[in-house]
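here is a sequence together with a model predicted from it:
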Amino acid sequence: MSLDTVVEDIREEAHARAEDIRSQGETRAEEIESAAREDADEIVADAEDEVEREIEQLREQRLSSAKLEAKQKRLEARRDVLTDVRESVEDELTSLEGDTREELTRELLEAATVEFDEDDTVTVYGRESDEELIESILEEYDGYEYDGEYDCLGGVVVESEASRLRVNNTFDSVLEDVWEDNLQEISNRLFEQ
C-alpha cells in the first residue's frame, strides 16, 4: 500500500465522515427548524387567542359601560319627569281656590287641634295669601289666633308654647307624605314597561 493510497483512503474516509456530519447537521437543523416553526406557530396561536380574549373582554367592558350609561340616562329622565309631575302637583295645590281651599285648610286645622289641650293658647301660621281664610276659620276656635306667614303651598302650622308642640299640617307636608308613600306606584304608572 502506497502512501498515496493511504492518503486517498484517509481523504475518502474524511469526506464520508464530513458528508455524514453534514447530513446529520442538516437533519438536526431541519429538526430544530421544524421545532422552531412549531413553537412559532404555537406562540402565534397563543397570541391570537390572547388578542381574541382581550378583544372580547374590551367589547364586554364597552357594552357594559354603554348599558350603564343608558340606564343612568333613563334614570335621569325618569327623575326629571317625576320632578315635573311633583312641580305640577305643587302648582295645582297653590292655585286651589274657594270652597276647595277652605275645606282642605279647615280639615288640616281640625286634624291638628286634637294634639292640643282645650286651655292651650294656640298660634296658627299659614300661607300669606290665606291669611283672611285662616282668620275666618279661627273665629270658630277659642284660644286660637293667626300669628303670621309660613312659607308653604297652603294649610297650617299650629303650635303652642304651653305644650311645646308644633304640628305641621301644610299642603307641603301632606304632599311629601303622600309622594313618599306612593312614589313607586306613581313611577310604575308613568313608566309602564
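Done, it's in. Residues are numbered from 1 along each chain as shown.

from here on, contacts and neighbour counts on C-alpha atoms
OK.

ranges for the strands of the chain?
Counting by DSSP state E, the chain has strands at residues 122-126, 144-149, 155-160, 165-170.

contacting residues around the nearest residue to residue 168 once chain neighbours are set aside?
Excluding the flanking residues, the one nearest residue 168 by CA to CA, 6 or more residues apart in numbering is residue 157, at 4.5 Å. Neighbouring residues of residue 157 by CA atoms under 8 Å, 6 or more residues apart in numbering: 124-126, 150, 166-170.

put this next to the previous one:
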Amino acid sequence: MSLDTVAEDIKDDARDRAERIRNEADERADEIVAEAEADAEEIRAEREREIERRIEQEREQKLSSAKLEAKQKRLEGRRIVLEDTRDEAESRIADLSGERREEVTRALLDDAAAEFDEGDTVRISGRADDADLLESLVAEYDGFEHAGEVDCLGGVVAESDASRVRVNNTFDSVLDSVWEDRLQEISTRLFEQ
C-alpha cells in the first residue's frame, strides 16, 4: 500500500468520523432545541394558566366587592325607609286628637293604675299639650294627681314614692315596644320581594 492510499484512508476515516460527530452534534443540537422549545411551551402554558387564575381571582374579588356594596346600599336604603316609617308613625301618634286621644290616654292610665296599691299617692305626668286632658282623667282616680309634663308624644308616666313604682305608659314607650316586637313583620311588609 502506498503512502498516498494510507493517507487517503486516514482522511476518509477522519471525514467519516467528522461526519458522524457532526451528525451527532446536529442530533444533540436538535434535541436541545426541542427540549428548550418544550420547556418554553410549558413555561408559556403555565404563565397563561397563572394569568387566567389571577384574572379569575380579580374578577371574583370585584364581583364579591360589588355584591357587598350593593347589599350595603340595599340595607342602608331599608334602614332609611324604616326610619321614615317610624317617623311617620310617631307623627301620626302625636297628631291623635279629640276622643281618640282621650280613649288611648285613658286606656294607658288604667293600665298604669293597676300597678299601684290602693291608697298610694300616684303622680301622673304627660305631654304638656295634654295637661287639661290629664287633669280631667286623674280626677277620676283616688290618690292620683297631675304632676306636670314629660317630653313624650302622649300617654302617661305614673310614679309613687310609697311603692317605689314607676310606670312608663307613654305613646313613645308603647311604640318602642310594638316596634321592637314587630320589626321583622314590618320589614317583611315593607320589603316583600
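Yep, that arrived. Please read all numbers here as calculations on a predicted model, not as lab measurements.

TM-score for the pair, please.
Comparison of the two superposed chains (TM-score structural alignment, normalised by the length of structure 1) gives a TM-score of 0.95, and 193 aligned residues with a CA RMSD of 1.3 Å.

sorry, back to before: from residue 140 of structure 1, how far off is the residue nearest to residue 168 of structure 1?
Separation of residue 157 of structure 1 from residue 140 of structure 1 (CA to CA, to the nearest Å): 17 Å.

same check, this time on residue 163 of structure 1
Residue 163 of structure 1 sits at a distance of 21 Å from residue 140 of structure 1 (criterion: CA to CA).

what about those two, which has more around it?
residue 163 (13 against 9; other CA atoms under 10 Å).

my read is that that one contacts residue 116, right?
Yes. With contacts counted by CA atoms under 8 Å, residue 163 of structure 1 reaches residue 116, the gap being 7.3 Å.

find the centremost residue of structure 1, please.
residue 72 (5.6 Å; CA atoms, centre = their mean).

that one maps to what in structure 2?
Alignment note (TM-score structural alignment): residue 72 of structure 1 maps to residue 72 of structure 2.

likewise for residue 89 of structure 1?
Aligned partner of residue 89 of structure 1 by TM-score structural alignment: residue 89.

gap between its match and residue 100 of structure 2?
Per CA to CA, residue 89 of structure 2 is found 16 Å from residue 100 of structure 2.

which one of those two has more residues nearby?
Neighbours per residue, other CA under 10 Å: of residue 89 of structure 2 and residue 100, the larger number sits with residue 89, 14 against 10.

that one and residue 179 of structure 2, how far apart?
10 Å.

residue 125 of structure 2 too?
23 Å.

of those two, who's got more company?
More neighbours surround residue 125 than the other of residue 125 of structure 2 and residue 179, with 26 against 15 (other CA under 10 Å).

wait, that one touches residue 147, no?
Yes. Look at residue 125 of structure 2 against residue 147 with CA under 8 Å: they come within range, at 5.2 Å.

which stretches in structure 1 count as helices?
Ranges of helices in structure 1, per DSSP state H, are 3-94, 98-113, 131-138, 171-190.

residue 139 of structure 2 corresponds to which position in structure 1?
Match for residue 139 of structure 2 (TM-score structural alignment): residue 139.

contacts only, for the nearest residue to residue 108 of structure 2 once chain neighbours are set aside.
Counting by CA to CA, 6+ apart, residue 108 of structure 2 lies nearest to residue 169, which is 5.7 Å off, once chain neighbours are set aside. By CA under 8 Å, 6+ apart, the contact set of residue 169 of structure 2 is 108-109, 111-112, 155-158.
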